[in-house]
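1. Quick one: sequence plus predicted model below, questions after.
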Amino acid sequence: MTYCLGLILDRGLVMMSDTRTNAGVDNISTFRKMFTWEDPGERVLVLMTAGNLATTQAVVSILDERTKAHNERDPSILAVPSMFQAARLVADTLKEVISNHAEEGQRADSTFNATMILGGQVKGGPPRLFLIYPEGNFIEAGEDTPFFQIGETKYGKPILVRAYDSGMSFETAVKVMLVSFDSTVKANLSVGLPFDLQTYEADSLTLGKRIRIGADDPYFQTISTGWGEELKAALDSLPDFTF
């Protein structure tokens, strides 16, 4: 399993992914799940992946190869005219890979399924964020749904629902995201550090800060310990139940 989270803010995009991949408790590995493409001044794209590792790696490899050989038959993510078309390209590539590997054809519940979050901006359009499904369809983040999660989503969602604010700074957004990730790590062994963090400033058309946050990161330790203590203090402050 995995956990990836993308937020769209007034200021731009903030995206974070874990790096744990497991095929059972005795076969745990670390793999990057965040990938970027950049043509400075023209476009920035960030892709996060969850699901079958062979599927996600194949999709990323195909997208990479197509950036090196532009042609109409195999369009490149660095050549499509909009973020919508970039999402469509990723979705079609994902569907194609799953279809080629699944024994009984492309199915969402296939062993080879995967889900992806694509965020970024193409010159001439606004920053956009998409959730791409294994069936090859996708939805876009908006006012009512300003963030997307993939993988092990349920444990980290409560803080997002309560704390998200489109006007918050990148710094506040990262704090909220780390609480979300810490809650998920504590509840599910299939999600783990280090975390990859990527920011993107709207209309900059260049990648922002990229940071890897390890288990020994002082700020993460402060967030993890402090959040636990504050939750316990809040619980203790509530009145006890009476029979």
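-> Everything's here; your move.
2. can we go C-alpha only for contacts and neighbour counts from here?
-> OK.
3. Packing partners of the one helix or strand Asp236 maps to?
-> Asp236 is part of helix 218-237, with elements assigned from DSSP states H and E. If contacts are counted by 3 or more CA pairs under 8 Å, 6 or more residues apart in numbering; DSSP states H and E, helix 218-237 sits against helix 170-187.
4. Against which helices or strands is the helix it packs on packed?
-> Using 3+ CA pairs under 8 Å, 6+ apart: helix 170-187 touches strand 3-8, strand 12-17, helix 157-163, helix 218-237.
5. So for that helix, what gets flagged as buried?
-> Across helix 170-187, burial judged by 16 or more other CA atoms under 10 Å covers 170, 173-174, 176-185.
6. and if you look at stretch 6-23?
-> 6-9, 11-22.
7. Determine which two of the residues you listed are furthest apart.
-> Arg11 and Asn22 (34.9 Å; CA to CA).
8. I'd assumed Val179 was in contact with Val185.
-> No. Assessed by CA atoms under 8 Å, Val185 is found out of contact with Val179, at 9.9 Å.
9. so Ala50 is in which element?
-> strand 43-51.
10. Can you name the residues in contact with that strand?
-> 1-4, 17, 33-38, 56, 78, 112-123, 150-151, 205-207 (CA atoms under 8 Å, 6 or more residues apart in numbering).
11. ok, structure two:
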Amino acid sequence: MTYCVGLVLDKGLVLMSDTRTNSGVDNISVFSKMFHWEVPGKRILTVMTAGNLATTQSVISQLEERTKAPEDRDNVILEAPTMFQVAAEIGKLLRATIQHTQETNGVRGKGRFSATIILAGQIEGMEPRMFMIYPEGNFIETSADTPFLQIGETKYGRPIILRAYDRNMSFEDAAKLLMVSFDSTLKANLSVGLPLDMMVVERDSFTATHQRRITQDDPYFQQISSSWGNALKTAFHSLPDYSFAAE
């Protein structure tokens, strides 16, 4: 399992993903699940993946090959006129990869080769956009009603985002919000783990404005984790006392 989140703000995009993969408690590894491509001054595309590692790595490898294709070949990722078309192309690639793997392994229907992708980015002259791409190749886009997307182990980190997200918030507050969301998930599910990858993309910058890896010994993340835990205890004890006495 994994956990990836993307927030759409008025100022741009904020993305975070964990790096844990596992095939049981005795086979845990670290793999990046966040990848991006840039055309300076023209576009930035970022992808986060969740699901079967072989499937997601195959999709990313094929996307990498397409970005390195000779100039005489059609390169949809770096040349498509809209983010919608980029999402459609990645959806086709994801569906085809899953189908090929299932056929090669003699597996029919949905199964262990499934994967889900978040695509976020901006193309020159257009708004920043974010999509969730499903194993079937179809996708949804963020909206005013759904301004953020999650994939993987989503339930533990969702409540704090629902309560604290504000489209007008600063990048710094958004980063803090995602760290709290991930800390809640890390505490509740061992299949999500550090280090975490974070990327901030400012509107019309077409580059990773801020990018970092958050490790186990990161002092700020440790402070966030400790302070959030203490704040929850304080809030709990400040609630009105419940009484078993008859009213």
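-> Sure thing, it's come through. Here the structure is a predicted model, which means the values were calculated and not measured.
12. TM-score, when you put one on top of the other?
-> The TM-score (TM-score structural alignment, normalised by the length of the first structure) is 0.96; 242 aligned residues with a CA RMSD of 1.4 Å.
13. would JSON lines of the helices and strands packed on helix 170-187 of the first structure with distance to Leu94 of the first structure be doable?
-> What follows is those, written out as JSON lines (distance: least, CA to CA, whole Å):
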{"stretch": "strand 3-8", "distance to Leu94 of the first structure": "17"}
{"stretch": "strand 12-17", "distance to Leu94 of the first structure": "19"}
{"stretch": "helix 157-163", "distance to Leu94 of the first structure": "26"}
{"stretch": "helix 218-237", "distance to Leu94 of the first structure": "33"}
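14. So what's the residue count around Gln150 of the second structure?
-> By other CA atoms under 10 Å, 22 other residues sit near Gln150 of the second structure.
15. doesn't Glu202 make contact with Thr209 of the second structure?
-> Yes. With contacts counted by CA under 8 Å, Thr209 of the second structure reaches Glu202, the gap being 6.0 Å.
16. ok, the two, which is more surrounded?
-> For the pair Thr209 of the second structure and Glu202, the greater number of neighbours falls to Glu202 (21 against 14), based on other CA under 10 Å.
17. which residue packs closest to that one, ignoring adjacent ones?
-> Computed as CA to CA, 6 or more residues apart in numbering, the closest residue to Glu202 of the second structure that is not its neighbour in sequence is Gly12, at 4.5 Å.
18. Could you list the residues in contact with stretch 226-243 of the first structure?
-> Val179.
19. helices and strands around the particular helix or strand that has Ala87 of the first structure in it, which ones?
-> Using DSSP H and E, the element containing Ala87 of the first structure is helix 83-101. Packing partners of helix 83-101 of the first structure (3+ CA pairs under 8 Å, 6+ apart): helix 53-67, strand 114-122, strand 128-132, strand 138-140.
20. can you list those in a markdown table and add mean neighbour count and distance to Phe84 of the first structure?
-> Putting these into a markdown table (neighbours: other CA atoms under 10 Å; distance: least, CA to CA, whole Å) gives the following:
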| stretch | mean neighbour count | distance to Phe84 of the first structure |
| --- | --- | --- |
| helix 53-67 | 17 | 16 |
| strand 114-122 | 27 | 10 |
| strand 128-132 | 24 | 8 |
| strand 138-140 | 17 | 9 |
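21. re the thing from before, relative to Gln106 of the first structure, which of the helices and strands packed on helix 170-187 of the first structure is closest?
-> Across those, closest to Gln106 of the first structure is strand 3-8 (CA to CA), at 23.6 Å.
22. how far apart are that closest one and its match in the second structure?
-> Comparison of strand 3-8 of the first structure with the second structure after fitting gives an average deviation of 0.3 Å (mean CA distance after the TM-score superposition for the first structure).
23. so that strand versus helix 170-187, what angle?
-> Counting by axes from the mean of the first three to the mean of the last three CA atoms, to 10 degrees, strand 3-8 of the first structure lies at 160 degrees to helix 170-187.
24. now what about strand 3-8 of the first structure, what contacts it?
-> 13-18, 48-50, 117, 119, 127-129, 141, 146-153, 166, 177, 181, 184, 191.
25. burial count for Asp109 of the first structure?
-> Neighbours around Asp109 of the first structure, by other CA under 10 Å: 10.
26. tell me the secondary structure for it?
-> Following DSSP: H, G, I helix; E, B strand; the rest coil, we place Asp109 of the first structure in the coil state.
27. Quick one: residues contacting it.
-> Contacts of Asp109 of the first structure (CA under 8 Å, 6+ apart): none.
28. Report the separation between it and Lys95 of the first structure.
-> 13 Å (CA to CA, to the nearest Å).
29. Looks like Arg203 of the second structure contacts Gly41 (just checking).
-> No. In this structure Arg203 of the second structure lies outside contact range of Gly41 using CA under 8 Å: 11.5 Å.
30. Just want to know which of those two has more residues nearby.
-> Arg203 (18 against 12).
31. separation between that one and Thr146 of the second structure?
-> 19 Å.
32. before we move on, what about Thr209 of the second structure?
-> 24 Å.
33. same check, this time on Ser243 of the second structure
-> 39 Å.
34. Look at the two and report which has more neighbours.
-> A direct count of neighbours by other CA under 10 Å for Ser243 of the second structure and Thr146 places Thr146 higher, at 11 against 7.
35. matching residues in the second structure for the helix holding Asp236 of the first structure?
-> Residues 219-238 of the second structure are matched to helix 218-237 of the first structure when aligned by TM-score structural alignment.
36. mean distance, the matching stretch to its aligned residues in the first structure?
-> Relative to the first structure, stretch 219-238 of the second structure is 0.4 Å off (mean CA distance after the TM-score superposition for the first structure).
37. Pull out the buried positions in that stretch.
-> Buried, per 16+ other CA under 10 Å, within stretch 219-238 of the second structure: 221, 224-225.
38. Spit out the contact partners of Ser29 of the second structure.
-> Ser29 of the second structure neighbours (CA under 8 Å, 6+ apart): 20-22.
39. Give me the residues contacting stretch 169-181 of the first structure.
-> 3, 5, 11, 14, 16, 155-160, 163-164, 199, 220, 223-224, 227.
40. for that stretch, the distance to its chain's centre please.
-> On the basis of CA atoms, centre = their mean, to the nearest Å, stretch 169-181 of the first structure sits 14 Å off its chain's mean C-alpha point.
41. Where in the second structure does that stretch fall?
-> Under TM-score structural alignment, the match for stretch 169-181 of the first structure is residues 170-182.
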